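Peer 1: 3D, please:
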Amino acid sequence: MVHASGEVREGRQAAGPLSILMAAVGVVYGDIGTSPLYTLKEVFTGGYGVAASHDGVLGILSLIFWALVWVVSIKYVLFVLRADNEGEGGTMALLALARRAALGYPKLGAVLVVFGLCGTALFYGDSMITPAVSVLSAVEGLELAMDGIKHLVVPITLVILIGLFILQKHGTAQIGKLFGPVMVCWFGVLGLLGIYGIYQHPEVLKALNPAWVLRFFEVHPGISVSVLGAVVLALTGAEALYADLGHFGRKPIARAWFALVLPALVLNYFGQGALLLGDAEAVRNPFFLLAPSWALVPMIVLSTVATVIASQAVISGAFSLTHQAIQLGYIPRMHIQHTSSSEQGQIYISAVNWTLMVGVILLVLGFKSSGALASAYGVAVTGTMLCTTVMLSVVVLRLWRWPPLLSVPLLLGFLAVDLLFFTANVPKIIQGGAFPVVAGIALFILMSTWKRGKQLLVERIDEGSLPLPIFIASIRIQPPHRVQGTAVFLTARPAAVPHALLHNLLHNQVLHEQVVLLTVVNEDSPRVPREQRIDVEAYGEGFFRVILHYGFMDEPDVPAALALCRLDGLDFTPMRTTYFLSRETVISSKLRGMARWRENLFAFMLKNANGNLKFFRLPLNRVIELGTQVEI
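Peer 2: Presented below is the predicted three-dimensional model:
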């Protein structure tokens, strides 16, 4: 899953078609483009019971080819890419669309949220495995070039990966410019090597006939489904096509796939298959053995660079997805650092970066080889694909309102294939694939607990709140002392009096001349136009209600937004404006809500989450925080 190149978003219209295509190749297709490094090797050496015989090779190649056609070309390129949320794609953008489609059906909406969170949680597990297996598989090529270097593969891999994570905080704007040319070169080499192999044994092209898929299932009835757990490795990274919709648009991604990526992948897989038809012993590493001996070392270098690019894309994708999840209220607020002063998409989140790094290191040390890691790969990928299909189905039937006679058979076809791949990968959970599943379950618990905890917190605060009209009426009867300036009180309930306002009045016995109740609303759309950002309503007696609307790709900046507010009686001059924040301390109770352990977990998360001050970019010297305890 890829979000590495935020610089493309701003310059998409200005750049030429060729440069956009090249950038799309570099950013979108890094993950799926490095799959040939380990896919066929895992199929024939991963203990699935498939021999590298004539029929076995042709059957597997036919499975890989038609999986690429059905899952990637038809499902993702032709259909999923159309599910754009105002130009944005990815799991969270699709979840927002699906929730919109389920309006009026709360139970369906709740089920969709579960699928959306599952897909998001599994992606983080995938974000740890992808760098580990990709770089390991590239570095393992050194074993073919140099004797006695096997013991250095893991240390070299760790050095490359740790260096990659350390560099994240410096941004990828400059090095990102190399992604496109390097990956175009990579796919060109993949295609040339494939042609070289096919020339040796052109009969391998028979695998284009889907009859070989049926023959494979007929000859291998006991293992035909389980081997899909290895075939799916050829599809890893398919979600990137949709995730990077906002960076490039549908047409450049589709054109890059059909014009370069798909032909190069098919040629290389068939070239490796042709090699196996001539020498079954080459199964130990068909990708590197396909290259002439003089090209082995350059191929190792190029493949290592390509896997680093793929890893970089996945890491950046985790940053982007986290940012969206924070805005939609599924993850606690974290400090987001912008690594480019001119490009909106270039962000760095240290908590995500170091967590991913620890996970990747543990995976490399625990599995020690790409083959062992590949056996654990696929659970997260197929789980995410399945969640995408479920949410897409709701969007197609309820939001787009496509004719059921046409759409239902197609959606059932997508669902059936996804279920087959997912079922094939379930046994991997007890064969080493538990890591992404456990990580996904943990993240699902954290996200669902945070979302539910925030809802309960608002409900509990609302229960004891004072309606604003009653409060203003009491002010008219018994006016307090008013001081100059504007007081902005952040509140989740614009119609109720914030606790911070009541505490300030109780302890200081004063009110400001202008009192603003500010509510920030995160919409299900990616961005909110500036002219639609602010809603203002005057209540009289110097009280105003202001609602700021932000999309899940917007960067909240409250002072900047308030400066655009035009209403008589409102003055947001920086040195005359004071922001009052309420910091809640949550106490677990026997009130109906969540299990006690989840309430305690939420209290811990709330205590350690970034506050409103940094997240909304409030001026440090103009903020007053007032605490309150809330039982949930």
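
Peer 1: Every contact and neighbour count from this point should use C-alpha atoms.
Peer 2: Will do.

Peer 1: Check this protein for its longest helix and report it.
Peer 2: Counting residues, the longest helix found in the chain (DSSP state H) is helix 106-139.

Peer 1: That helix: which residues count as buried?
Peer 2: Of the residues in helix 106-139, those with enough neighbours to count as buried (16 or more other Cα atoms under 10 Å) are 108-109, 112-139.

Peer 1: Equivalent analysis for stretch 341-357, please.
Peer 2: For stretch 341-357, a neighbour-count test (16+ other Cα under 10 Å) marks Glu343, Gln344, Gly345, Gln346, Ile347, Tyr348, Ile349, Ser350, Val352, Asn353, Leu356, Met357 as buried.

Peer 1: quick revisit: so which elements touch the longest helix of the chain?
Peer 2: Using 3 or more Cα pairs under 8 Å, 6 or more residues apart in numbering; DSSP states H and E, the elements in contact with helix 106-139 are helix 91-101, helix 153-167, helix 296-327, helix 350-367, helix 370-376, helix 379-394, helix 434-463.

Peer 1: do that again at 6 Å, thanks
Peer 2: Under the contact definition 3 or more Cα pairs under 6 Å, 6 or more residues apart in numbering; DSSP states H and E, helix 106-139 sits against helix 296-327, helix 350-367, helix 370-376, helix 379-394, helix 434-463.

Peer 1: Which element is encountered next along the chain beyond it?
Peer 2: Proceeding N to C from helix 106-139, the next assigned helix or strand is helix 142-145, under DSSP states H and E.

Peer 1: how about CSV for the helices and strands packed on helix 106-139, with distance to Lys150 added?
Peer 2: CSV is the format used below for those (distance: least, Cα to Cα, whole Å):
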stretch, distance to Lys150
helix 296-327, 14
helix 350-367, 14
helix 370-376, 13
helix 379-394, 28
helix 434-463, 25
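
Peer 1: so which of those helices comes closest to Trp212?
Peer 2: Proximity to Trp212 (Cα to Cα) singles out helix 379-394 among those, at 23.6 Å.

Peer 1: Check what contacts that closest one and list those residues.
Peer 2: Here helix 379-394 makes contact (Cα atoms under 6 Å, 6 or more residues apart in numbering) with Ala98, Phe115, Gly119, Leu122, Asp126, Asp418, Phe422, Asn425.

Peer 1: And this one, please, so the two structures can be compared:
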Amino acid sequence: MTDTAATPEMETPPAGGHGAPDKQKAGKTALAVGAIGVVFGDIGTSPLYAFRETFRGAHSLAIDEAHVLGVVSLIFWSMTLVVSIQYVSILMRADNKGQGGSLALVALLSRHMGKSKYGWLTVLLGVFATSLFYGDSMITPAISVLSAVEGLTVVRPDLERFVIPIALVLLVCLFVLQKRGTAKVGALFAPVMIVYFCVIATLGTIQIVQHPEILWALNPWYALNFFLIDGWLAFLALGSVVLAVTGSEALYSDMGHFGRGPMKLSWFGFVMPCLLLNYFGQGAMIVGLDAAAANVAIQNPFFILAPESLRLPLVILATLATFIASQAVISGAFSITHQAIQLGFIPRLSTRHTSETEAGQIYIPSINWALMIAVIILVLTFQNSSNLASAYGIAVTGAVTIDTLLMAVLLMGVWKWKKWIAIPVVLLFLIVDGAYFLANLTKVPDGGWFPLLVGAIVFTLLTTWARGRKLMRERMSEVALPMEIFAKSAKNSATRVPGTAIFMSSATGGVPSALLHNIKHNKVLHERVVILTVLIAEEPYVDPDARCEMHDLGDGFYRAVLHYGFMEETDVPLGLKSMERCGGQFDMMQTSFFLSRQTLLPSDKPGMPIWREQIFSWMLRNAATAMEFFRLPTNRVVELGSQVRI
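Peer 2: Presented below is the predicted three-dimensional model:
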């Protein structure tokens, strides 16, 4: 396997003639526009609540020029360090064949470092970062939609009683629409988000022109002075300031959809300037008001930026933007789940493809409805976006801190940076990200416990499934009969019947239990017997030319392997079409698939605690069938049961 992602990739020169650079530029621009609609919704809707919560949170900062300049300066430098440098400039260069995200990064590190001494720790960190993502994907739709709908109270205070019902209706509609896929509404995402970013930038610019002194916040001294003035309160305020960079990890996770170049163009050329103009505009507006008016405006500065006649349209636009941001997070949860299934951390789940042309557009019903129930409970429990802000941030800062630790392994273990360069870089980001994470830990009693609880539950489920599968394979391999010996003994002891029998096997050695049970009870063998294993590589996509692997065992027995990347769909019938060497073409009407279904039995010496065995058994019973997962023809499948002790 070639190590194409071991070092930052260089731009390849465009192929073609005189017009090739122009075409490449046009394609990059189109992708950059598309990324604005799909990727940047989460971080793009942060101005709705981030600046406000820094002053309105439990720490209650004084509303004066020094504090406003300090907060705006912190937001600017946080966005610069965490998003622009750490994620966009460094981590996005750590792509696993074009894919990003914690799991893709772990797979990249595992592939390059092999079975190193601390490889298991790298995997656990990546799995925990993934677990925290699920907590984030529950809170993001709730806080985003609620904060937008709360803008109605700025238009008319008496509409406050309708905020929660309207938000719940929008959120339920959002989840119900998931099964239709994003292909049709996706075309509307970019124009809406571009209008949204232009509007918030314009509103911010108007205030900056009126109060240009806010631009002093570009000086990091004002961020430092904030800590010199308030100390502990400034540290607590970090828990709200970090809301301005929520969505940074999602940028890395969504890199595979648009590519590093277009996303960098979108961020530096459009999204970041628009966001900063709005944050600086909110600060400028507060600085320009007297104390009484500032205390009123800080309740919802995002909407008060707009003239009174334009506030209702701004509420509608912001609601559309939060709807799109929530859509992106939910789609991200489907994508992360698909990766985790393929990498062996989650049992097979029913997955539907919502687009005939885009393989990445999938819908996982169980994840969708679980998220919807969690979001509804969050809205009804926390009641408003300010309360939800207390729960928000821990999942994001936890995942960002873990990514920093993984980045340390990447810089020194894979890219081989010199230690005198790598260590200061890693320490800088550990200090920044660690400070945000510690500040958010102070919010645990006020709601921060929720994403931590979700993360702990998901982490337990993921590691239990991975451990249980490993134990099952070990137990089954202990009693497995070598295929070569079985083929020689079985060729004359059973009646051969026309057709092809494909026995699915999770191991590349030994005889599948389904084959043993079939010959034991039915005493027949098909003319062609294929032992088929599907292997998932630690890279997103596998070269189609390397998809198939076949070994002729003689006497009509074959061992075949189909290789897939962790982002690919495991369509076995489609894969078999390219495996003509395996005794000829596969005619699905003459082919039968035999599957093994394992039942767990208590063991005298269990490989993991009983409570984890019970969880694993429950997950095994509720996993989607191999028939559905591998897209096997329903009328050509036979299931045979077996019992396993772990």
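
Peer 1: Could you dump the contacts of helix 379-394 of the first structure into CSV and include distance to Gly171 of the first structure?
Peer 2: Below are the contacts of helix 379-394 of the first structure laid out as CSV (distance: Cα to Cα, whole Å):
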residue, distance to Gly171 of the first structure
Ala98, 33
Phe115, 32
Gly119, 27
Leu122, 25
Asp126, 22
Asp418, 35
Phe422, 35
Asn425, 35
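
Peer 1: show me the contacts for Gly188 of the first structure.
Peer 2: Counting by Cα under 6 Å, 6+ apart, Gly188 of the first structure has no contacts.

Peer 1: residue in the second structure matching it?
Peer 2: When the second structure is aligned by TM-score structural alignment, the residue opposite Gly188 of the first structure is Cys198.

Peer 1: With Leu245 of the first structure instead?
Peer 2: Under the alignment (TM-score structural alignment), Leu245 of the first structure maps onto Met255.

Peer 1: same question, Gly104 of the first structure
Peer 2: Correspondence of Gly104 of the first structure to the second structure, assessed by TM-score structural alignment: Lys115.

Peer 1: just Gln344 of the first structure next, same as before
Peer 2: Taking TM-score structural alignment, the alignment pairs Gln344 of the first structure with Ala359 from the second structure.

Peer 1: Kindly report the same for Phe65 of the first structure.
Peer 2: Using TM-score structural alignment, the equivalent of Phe65 of the first structure in the second structure is Phe76.

Peer 1: Three-state assignment for that match, please.
Peer 2: Following DSSP: H, G, I helix; E, B strand; the rest coil, the label given to Phe76 of the second structure is helix.

Peer 1: For it, give its distance to Gly283 of the second structure.
Peer 2: 12 Å (Cα to Cα, to the nearest Å).

Peer 1: Ok, Leu632 of the second structure next?
Peer 2: Remark: distance between Leu632 of the second structure and Gly283 of the second structure (Cα to Cα) = 59 Å.

Peer 1: got it, and Pro273 of the second structure?
Peer 2: Per Cα to Cα, Pro273 of the second structure is found 15 Å from Gly283 of the second structure.

Peer 1: Looking at the two, which has the bigger crowd around it?
Peer 2: More crowded of Pro273 of the second structure and Gly283, by other Cα atoms under 10 Å: Gly283, with 29 against 13.

Peer 1: Show me what that one aligns to in the first structure.
Peer 2: Taking TM-score structural alignment, the alignment pairs Gly283 of the second structure with Gly273 from the first structure.

Peer 1: and that match, what element?
Peer 2: For Gly273 of the first structure, the element it lies in under DSSP H and E is helix 262-278.

Peer 1: What of Glu625 of the first structure?
Peer 2: strand 623-631.

Peer 1: corresponding residues in the second structure for that strand?
Peer 2: Per TM-score structural alignment, the counterpart of strand 623-631 of the first structure in the second structure is residues 637-645.

Peer 1: Average separation of the matching stretch from the aligned part of the first structure, please.
Peer 2: Compared with the first structure after fitting, stretch 637-645 of the second structure deviates on average by 0.8 Å (mean Cα distance after the TM-score superposition for the first structure).

Peer 1: Would you mark the buried spots in that stretch?
Peer 2: So, applying 16+ other Cα under 10 Å, buried residues of stretch 637-645 of the second structure: Val637, Arg645.

Peer 1: and the longest strand seen in the second structure, how far out from the chain's middle?
Peer 2: When the second structure is parsed with DSSP state E, its longest strand is strand 524-536. On the basis of Cα atoms, centre = their mean, to the nearest Å, strand 524-536 of the second structure is displaced by 35 Å from the centre of the chain it belongs to.

Peer 1: I'd like the next helix or strand past that strand.
Peer 2: The helix or strand immediately downstream of strand 524-536 of the second structure is strand 548-554, counting by DSSP H and E.
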